[in-house]
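Enquirer: Sequence below, structure please.
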Amino acid sequence: MQLRSPAFESMGPIPRAYTCEGDDTSPPLEWSDVPAGTLSFALLVQDPDAPDPAAPRRIWVHWIVVDLPPDLRALPAGASAKLPPGARHGKNDWNRAAWGGPCPPIGRHRYFFALYALDTRLDALHAPTRAELEGAVAGHILARAELIGTYEKQLASRRAG
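Expert: The predicted model follows:
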């Protein structure tokens, strides 16, 4: 399975529009080569570099989506505001059920977008945390695809002459 975004290249910078310094909307995503038997998809977006890439202390969850339909092959920009029918948000580390874009306090962070093709639906999960999602998908992953983007905040000193 392959995961990509028309908004940024793998290991490339995530455009500002999708961050806390922009519109903070979810970026567009596209996937292909889905395995036979896929009954749903789950999406997990995490930053393993929090709070400082030089001394990371935790993984920060930016977005969780479960029960994306099996025939779906893309999410448009801003899909967090209106998920496809049947899909649901999980709870991110801002304690909300929606996209929370990159907003690193220091340095350039990496953002891992992981898409799981599952042989089941996750109907029992209503607004899952990362731990709940990971527990529910264990033993049900047919394929996993990953896309990594980066982001570093623009500094006020860079904008000042």
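
Enquirer: alpha carbons only for contacts and neighbour counts from here, please
Expert: OK.

Enquirer: For this protein, which segments count as helices?
Expert: Using DSSP state H, the helices assigned to the chain run over residues 130-137, 156-159.

Enquirer: most tightly surrounded among those helices?
Expert: Mean neighbour count (mean count of other C-alpha atoms under 10 Å) peaks for helix 130-137 among those, with a mean of 15.

Enquirer: circling back to that earlier point, make TSV out of the helices of the chain and add distance to Arg121.
Expert: Formatted as TSV, the helices of the chain follow (distance: least, C-alpha to C-alpha, whole Å):
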stretch	distance to Arg121
helix 130-137	9
helix 156-159	45
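
Enquirer: Following up with a second sequence; could you model it the same way so I can compare the two?
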Amino acid sequence: MNDPYARLPEAATFTVTSTTLTDGAPLGAAQYSGLFGVPGGKDVSPQLTWTGAPEGTRSYAVTVYDPDAPTGSGFWHWAVAGLPATTTSLPENAGDATGTGLPEGAFQLPNDARLSRFVGAAPPAGHGEHRYVITVYALDTEDLGVPADGTPAYLGFTMASHTLGRATLTAIGETPAN
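Expert: Okay, here's the model as predicted:
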């Protein structure tokens, strides 16, 4: 299956874990999208903790991306930039509409639904499993210069030359039975 990082510059790896999700396991109901009409979906961003970032890390960014969305370009569910280097975790639901769970200086970019918040999974009926790739990027700069209204793709383009390390966790989702 397609690897969203296959053509990016190599980067060190470090570890991201979650009390909400398990790598390779199904999403919880709260990580599905009520905004997109999934019954029981709550659009709650997962709790994340990371360790072992490379020396020289000056900030972090976090993205949640579905490379299996039937769009030709995937679907960005969440993008956060400006996380200080002292940040090593985000609480569950940090990606709510106000971003109150984010540390000072961090901001949410509009996702592919054009909402500056976490939007949960909503794969189309009959489309099968989708991968939700959660990535924490260790960056060599405090400020990427990406505006708060920039797109996640622009964030990714800008980060490519500033990424020291990448930590990923992939959860699985498919349309829940009604």
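
Enquirer: And the helices of the first structure: which comes nearest Ala81 of the first structure?
Expert: With distances scored as C-alpha to C-alpha, the stretch of these nearest to Ala81 of the first structure is helix 130-137 (20.0 Å).

Enquirer: which bit of the second structure covers the closest one?
Expert: Equivalent residues of helix 130-137 of the first structure are located at 152-159 in the second structure, counting by TM-score structural alignment.

Enquirer: That stretch vs the first structure, average offset?
Expert: Once fitted to the first structure, stretch 152-159 of the second structure is off its aligned match by 1.7 Å on average (mean C-alpha distance after the TM-score superposition for the first structure).

Enquirer: quick one, strands of the first structure?
Expert: Per DSSP state E, the first structure carries strands over the ranges 2-4, 12-13, 29-32, 40-50, 58-68, 74-75, 88-89, 109-118, 141-151.

Enquirer: The fifth one - contacts with which helices or strands?
Expert: Using 3 or more C-alpha pairs under 8 Å, 6 or more residues apart in numbering; DSSP states H and E, the elements in contact with strand 58-68 of the first structure are strand 40-50, strand 88-89.

Enquirer: what's the neighbour count on the residue mapped onto Pro6 of the first structure from the second structure?
Expert: In the second structure, the residue paired with Pro6 of the first structure is Thr19, using TM-score structural alignment. Around Thr19 of the second structure there are 11 other residues, counting by other C-alpha atoms under 10 Å.

Enquirer: Relative to Thr141 of the second structure, how far out is Thr19 of the second structure?
Expert: Taking C-alpha to C-alpha, to the nearest Å as the measure, Thr19 of the second structure and Thr141 of the second structure are separated by 28 Å.

Enquirer: Equivalent analysis for Asp96 of the second structure, please.
Expert: Counting by C-alpha to C-alpha, the gap from Asp96 of the second structure to Thr141 of the second structure is 26 Å.

Enquirer: Columns distance to Cys20 of the first structure on top of the strands of the first structure, output as JSON lines?
Expert: JSON lines is the format used below for the strands of the first structure (distance: least, C-alpha to C-alpha, whole Å):
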{"stretch": "strand 2-4", "distance to Cys20 of the first structure": "21"}
{"stretch": "strand 12-13", "distance to Cys20 of the first structure": "14"}
{"stretch": "strand 29-32", "distance to Cys20 of the first structure": "19"}
{"stretch": "strand 40-50", "distance to Cys20 of the first structure": "14"}
{"stretch": "strand 58-68", "distance to Cys20 of the first structure": "11"}
{"stretch": "strand 74-75", "distance to Cys20 of the first structure": "20"}
{"stretch": "strand 88-89", "distance to Cys20 of the first structure": "19"}
{"stretch": "strand 109-118", "distance to Cys20 of the first structure": "14"}
{"stretch": "strand 141-151", "distance to Cys20 of the first structure": "11"}
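
Enquirer: coming back round to it: return the most buried member of the helices and strands packed on strand 58-68 of the first structure.
Expert: Of these, the one with the most neighbours on average (mean count of other C-alpha under 10 Å) turns out to be strand 88-89, with a mean of 24.
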